[in-house]
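A.B. asks: coordinates only, sequence not included:
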């Protein structure tokens, strides 16, 4: 489990193609301070497992299912990625409950800068729209954000300077793909109330 509070921007160091999978190596510092083999680290919101590590890199095996369902299929060496270690019992829950299980891929529609913040509109798959509400939570590339306006085909978020400086949303442009994870509590409530709304 994660909180959606990005700890650092890592850099993709290498990608080894394996046919139906890739081995992804990422250069980092903060998330490696106490990371061991088998630990979970979220990469742009995707929960991956540390399979190898050196002093300044770690490697994960990314299966075809993950490549099919996330934007990790589009990354390349040199790309910057959001990184967050899994929570511990002593971690502050600064964002919201994030599983690291991507529900779908959206894309940036537009950016509207202002003096002290920036509003970003993101398109989402229609089947995810029912889980979003104004002032609810959404995870975009692993970043816990508050929805400003929730629509049937897109939603908006307001980004403060800290988020713009410390995450990939500071440089994502219209058309760029982003991983989306909706609030797990909304999905459980829907199931408990009898399934999907028609």
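C.D. replies: Nice, thanks for sending it over. Quantities reported herein were computed from a predicted structural model and do not represent experimental measurements.
A.B. asks: contacts and neighbour counts: CA atoms only from here.
C.D. replies: Noted.
A.B. asks: contacts for stretch 35-44?
C.D. replies: The list of residues contacting stretch 35-44 from outside it, by C-alpha atoms under 8 Å, 6 or more residues apart in numbering, reads 2, 31, 47-53, 81-86, 100, 140-143, 179.
A.B. asks: Buried subset of those residues as a PyMOL selection?
C.D. replies: The command below creates a PyMOL selection of those among the contacts of stretch 35-44 that count as buried (16 or more other C-alpha atoms under 10 Å):
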select buried, resi 2+31+47+48+49+50+51+53+81+82+83+84+85+86+100+140+141+142+143+179
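A.B. asks: Among the contacts of stretch 35-44, which are located in strands?
C.D. replies: Those of the contacts of stretch 35-44 mapping onto strands are 47-49, 52-53, 81-85, 140, 143, 179, per DSSP state E.
A.B. asks: Output the residues you listed in CSV, with distance to residue 41 appended to each entry.
C.D. replies: Written out in CSV, the entries for those read as follows (distance: C-alpha to C-alpha, whole Å):
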residue, distance to residue 41
47, 6
48, 5
49, 6
52, 12
53, 12
81, 12
82, 10
83, 7
84, 6
85, 5
140, 16
143, 13
179, 15
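A.B. asks: alright, now check it against this:
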């Protein structure tokens, strides 16, 4: 995974985009700011902790998941694990700033792993792990009560901002109900 990596490359650790500062013997280091530790679960890692690692997407590569940037939107807590047939259902309690982007069959990144939302309630959502995902990612070894980094789909955040901007334009526009009434249109 690190064969052609260079200083300055972005490498996501449990879904948190970090900049590599040194390499050697199959390891790398990265600087981590207080802000990153405050907003993610990286502060809970200890030497030997298992983590998800992912290199940045290159233009022209296939996109096998959804659009995420490695900028965590919030920390969730695993509140339920259930085996169903070959799948493991994972229930995650999440803060409002993440839940507002959750939709059925929508996408969510959990510790950097792109997953599909199976269902959701006011303050929690559920995903289903196939055996490969459970084995190949840290999510498969997490227990109830453990925290996870959450990043909502980038598209939802852009749509939200676009709609906010349209609302601001209407408020600041000369064309409003008062203008229409004053000029005989209403």
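C.D. replies: Happy to help now that I have it. Note that the structure is predicted; figures quoted are calculated from it, not measured.
A.B. asks: Looking at the ones in strands among the contacts of stretch 35-44 of structure 1, spot the one nearest residue 189 of structure 1.
C.D. replies: Nearest to residue 189 of structure 1 among these: residue 140, at 21.4 Å, using C-alpha to C-alpha.
A.B. asks: what lines up against residue 164 of structure 2 once you look at structure 1?
C.D. replies: Residue correspondence, TM-score structural alignment: residue 164 of structure 2 in this structure matches residue 194 in structure 1.
A.B. asks: I'd assumed residue 55 of structure 1 was in a helix, is it?
C.D. replies: No. Note on residue 55 of structure 1: no helix contains this position according to DSSP: H, G, I helix; E, B strand; the rest coil, which reports coil.
A.B. asks: The aligned partner of it in structure 2: neighbouring residues, count only.
C.D. replies: By TM-score structural alignment, residue 55 of structure 1 lines up with residue 25 in structure 2. Using other C-alpha atoms under 10 Å, residue 25 of structure 2 has 6 neighbouring residues.
A.B. asks: Ok, residue 132 of structure 2 next?
C.D. replies: The local packing count at residue 132 of structure 2 equals 10, with neighbours defined by other C-alpha under 10 Å.
A.B. asks: how about it, what's its match in structure 1?
C.D. replies: Using TM-score structural alignment as the criterion, residue 132 of structure 2 maps onto residue 162 of structure 1.
A.B. asks: Residue 114 of structure 1 versus its match, what's the distance?
C.D. replies: Residue 162 of structure 1 sits 14 Å away from residue 114 of structure 1 when distances are taken as C-alpha to C-alpha, to the nearest Å.
A.B. asks: Same question for residue 60 of structure 1.
C.D. replies: For residue 60 of structure 1, the distance to residue 114 of structure 1 - C-alpha to C-alpha - is 38 Å.
A.B. asks: Show me where structure 1 has its helices.
C.D. replies: For structure 1, the helices defined by DSSP state H occupy 64-69, 161-166, 184-192.
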